[in-house]
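A.B. asks: My questions are about this predicted structure, shown below with the sequence.
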Amino acid sequence: MDNLVLVAKERKEAGKAVAKKLRNVGRLPAVMYNSKGEAVMLDVDEGEFTKLWKIATPTTLLTLDVEGKKSLVFIKDTEYDIKTDKNLHVDFHVIDESKKLKRPIKVQVTGNPVGVREGGVFESGIKEIQIECLPKDLPVRLVVDASDLTLGSEMFVKDIKLPKGVKVLSDNDAMVACVRTMQ
């Protein structure tokens, strides 16, 4: 998912009527917030945004091209209409590439544990952890292999092999996965 780019246009008008007009022509109202909380009103192509939104995770970085000026952003929030299956509004947050980020990241457990093949029961623990790193080091998810878990063994956050530059902020003793004996 490297280098996802979304083109945006700056807009001056706000309000429900303006938002409705934009949506009627396939544009999605948006706001881009900088680190100082200042907002710039934008609109983006609804179809292009939806394509990106469907593959984005909370750690996906996008390049937002606003009339030639490019910014690295996260999708901060979306307003979604379940009846029409469409996004109604999106907020972007600009990232400073030189500053570390604190973000939640999914932990994906893979493998068929030895202990399960020996009759044990697999239990998963936490599904995500909080990490800190520079934007360039931000992983999409952490994949951990539970194949070596034996009966009665556990895997903790401290056992996860992290990519270079990534620091865990969550409890290192939180359980990620274990294999329990049948009772």
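C.D. replies: It's in. Numbers count the residues shown, from 1 in each chain.
A.B. asks: going forward, measure contacts and count neighbours with C-alpha atoms only.
C.D. replies: Fine.
A.B. asks: now the residue nearest the centre of the chain, what's its secondary structure?
C.D. replies: Nearest to the geometric centre of the chain sits Pro58, at 1.3 Å (Cα atoms, centre = their mean). Per DSSP: H, G, I helix; E, B strand; the rest coil, the secondary structure class of Pro58 is coil.
A.B. asks: any idea how far it is from Val114?
C.D. replies: As judged by Cα to Cα, to the nearest Å, Pro58 and Val114 stand 32 Å apart.
A.B. asks: swap in Gly120?
C.D. replies: Applying Cα to Cα to Gly120 and Val114 gives a distance of 9 Å.
A.B. asks: Could I get the full set of strands for the protein?
C.D. replies: 4-10, 27-33, 39-45, 62-66, 69-81, 86-94, 101-110, 121-124, 128-133, 141-145, 154-156, 167-168, 175-180 (DSSP state E).
A.B. asks: Mean neighbour count and distance to Val18 added to those strands, as a markdown table?
C.D. replies: Formatted as a markdown table, these follow (neighbours: other Cα atoms under 10 Å; distance: least, Cα to Cα, whole Å):
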| stretch | mean neighbour count | distance to Val18 |
| --- | --- | --- |
| strand 4-10 | 17 | 13 |
| strand 27-33 | 23 | 9 |
| strand 39-45 | 19 | 11 |
| strand 62-66 | 19 | 19 |
| strand 69-81 | 16 | 16 |
| strand 86-94 | 19 | 12 |
| strand 101-110 | 17 | 33 |
| strand 121-124 | 16 | 47 |
| strand 128-133 | 18 | 38 |
| strand 141-145 | 16 | 38 |
| strand 154-156 | 19 | 50 |
| strand 167-168 | 16 | 43 |
| strand 175-180 | 22 | 47 |
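A.B. asks: got another, please set it beside the one above:
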Amino acid sequence: MSEHKISATGREAAGKGASRRLRRAASIPAVLYGGNAAPQSIQLEHEKTWLASQNEWFYSSILDLDLDGKVQKVLLRDIQRHPYKQIIMHLDFQRVDENQALRAKVPLHFLNQEKSPAGKTAGVVITHELNEVEVSCLPKDLPEFIEIDLGALAVGGIVHLSELKLPKGVELPELKLGKEHDVAVVIAKHGKEEAVDAAAPEAAEVPAAKVAKKEEK
């Protein structure tokens, strides 16, 4: 688990009016909650936080939040963005207890797709049914991402959730719900154009059969 640090300061004013004033001052209103402490209103510098938000780790890693000089472990739980401007409107952070397991969504990284038999076959489409998965683990074991090696993926091949290679101490809660939750993560299949071409001869026979019936009448 890598260390990533962000800074914040406490704030007393709350409400929509106070939040608007913060945004005009290039700050982001946020809330820190969880653990044994009460929820706390905080604020972060927009520019620095925006730059941090361009990194994948901002969403899936345990963050070191420096709040008025005191560092505590947190996890980003929600981010609200402006509908069309590059502005972060609000953030929710959850305090992390290093001795308690947590659940978090982790991105998937797909490796060697182009080198696989499926990737080298013309007309084959490889779809990523999932781009992230929810994991359960202690904070110290939380991975920034999970890699999936597709080097051996064949045409018609499917990679299921249960086939992911997880780091030590990491589990997938979804798999505990039953076999029907062992969903496909990656599927390699022929594209639509090829499927349409294959169906074309049969489609051509139907009108011909109808014409023959009409002539008999």
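C.D. replies: In hand now; what should we look at? Computed from a prediction, not measured in an experiment: that's the story for all the values here.
A.B. asks: quick one: TM-score?
C.D. replies: After superposition, the two chains reach a TM-score of 0.85 (TM-score structural alignment, normalised by the length of the first structure), with 183 aligned residues with a Cα RMSD of 2.4 Å.
A.B. asks: OK, contacts around the residue nearest to the centre of the first structure?
C.D. replies: Contacts for Pro58 of the first structure were tallied using Cα atoms under 8 Å, 6 or more residues apart in numbering; they are Phe74, Ile75, Arg103, Pro104, Ile105.
A.B. asks: mind redoing it with 10 Å?
C.D. replies: Shown in contact with Pro58 of the first structure (Cα atoms under 10 Å, 6 or more residues apart in numbering): Phe74, Ile75, Lys76, Asp77, Arg103, Pro104, Ile105, Lys106, Val140, Arg141.
A.B. asks: Next: Val168 of the first structure.
C.D. replies: Shown in contact with Val168 of the first structure (Cα under 10 Å, 6+ apart): Lys102, Arg103, Pro104, Ile129, Gln130, Ile131, Glu132, Cys133, Val157, Lys158, Ile160, Leu162.
A.B. asks: Just name the closest of the residues you listed to Asp85 of the first structure, please.
C.D. replies: Comparing those against Asp85 of the first structure with Cα to Cα places Pro104 closest, at 26.1 Å.
A.B. asks: Could you measure from the closest residue to the closest one other than its chain neighbours over to Leu138 of the first structure?
C.D. replies: Nearest residue to Pro104 of the first structure, sequence neighbours excluded (Cα to Cα, 6 or more residues apart in numbering): Gln130, at 4.3 Å. Using Cα to Cα, Gln130 of the first structure is found at 12 Å from Leu138 of the first structure.
A.B. asks: Pick out whichever of the contacts of Val168 of the first structure sits closest to Pro29 of the first structure.
C.D. replies: Nearest to Pro29 of the first structure among these is Arg103, at 25.4 Å by Cα to Cα.
A.B. asks: My guess is that closest one contacts Arg141. True?
C.D. replies: No. Arg103 of the first structure is beyond contact range of Arg141, at 11.0 Å (criterion: Cα atoms under 10 Å).
A.B. asks: any residues in contact with both of these two?
C.D. replies: By the contact definition Cα under 10 Å, 6+ apart, Arg103 of the first structure and Arg141 are jointly contacted by Pro58, Thr59, Glu128, Ile129.
A.B. asks: residues in contact with the second one?
C.D. replies: What that stands for is Thr59 of the first structure. Neighbouring residues of Thr59 of the first structure by Cα under 10 Å, 6+ apart: 74-75, 101-106, 135, 138-141.
A.B. asks: overlap between these and the second structure?
C.D. replies: Of the contacts of Thr59 of the first structure, the ones still in contact in the second structure (both residues aligned by TM-score structural alignment, their matches' Cα atoms under 10 Å) are Phe74, Ile75, Arg103, Pro104, Ile105, Lys106, Leu138, Pro139, Val140, Arg141.
A.B. asks: Could you report the neighbour count for the aligned residue in the second structure for Gly152 of the first structure?
C.D. replies: Under the alignment (TM-score structural alignment), Gly152 of the first structure maps onto Gly156 of the second structure. Using other Cα atoms under 10 Å, Gly156 of the second structure has 13 neighbouring residues.
A.B. asks: Now tell me what touches the top helix by length along the second structure from outside.
C.D. replies: If you go by DSSP state H, the second structure has its longest helix at helix 192-216. With contacts defined as Cα under 10 Å, 6+ apart, helix 192-216 of the second structure is touched by Ala122, Gly123, Val124, Val125.
A.B. asks: Closest to Ala25 of the second structure out of these?
C.D. replies: Nearest to Ala25 of the second structure among those: Val125, at 47.8 Å, using Cα to Cα.
A.B. asks: Might you report the residue contacts of Pro104 of the first structure?
C.D. replies: For Pro104 of the first structure, the contacting residues are Pro58, Thr59, Lys127, Glu128, Ile129, Gln130, Ile131, Glu132, Arg141, Val168, Leu169, Ser170, by Cα under 10 Å, 6+ apart.
A.B. asks: Quick one: map it onto the second structure.
C.D. replies: Aligned partner of Pro104 of the first structure by TM-score structural alignment: Lys105.
A.B. asks: same thing with Glu123 of the first structure?
C.D. replies: In the second structure, Glu123 of the first structure lands on Ile126 (TM-score structural alignment).
A.B. asks: Nearest spatial neighbour of Phe156 of the first structure, chain-adjacent residues omitted?
C.D. replies: Using Cα to Cα, 6+ apart and skipping the chain neighbours, the partner closest in space to Phe156 of the first structure is Met175 (4.4 Å).
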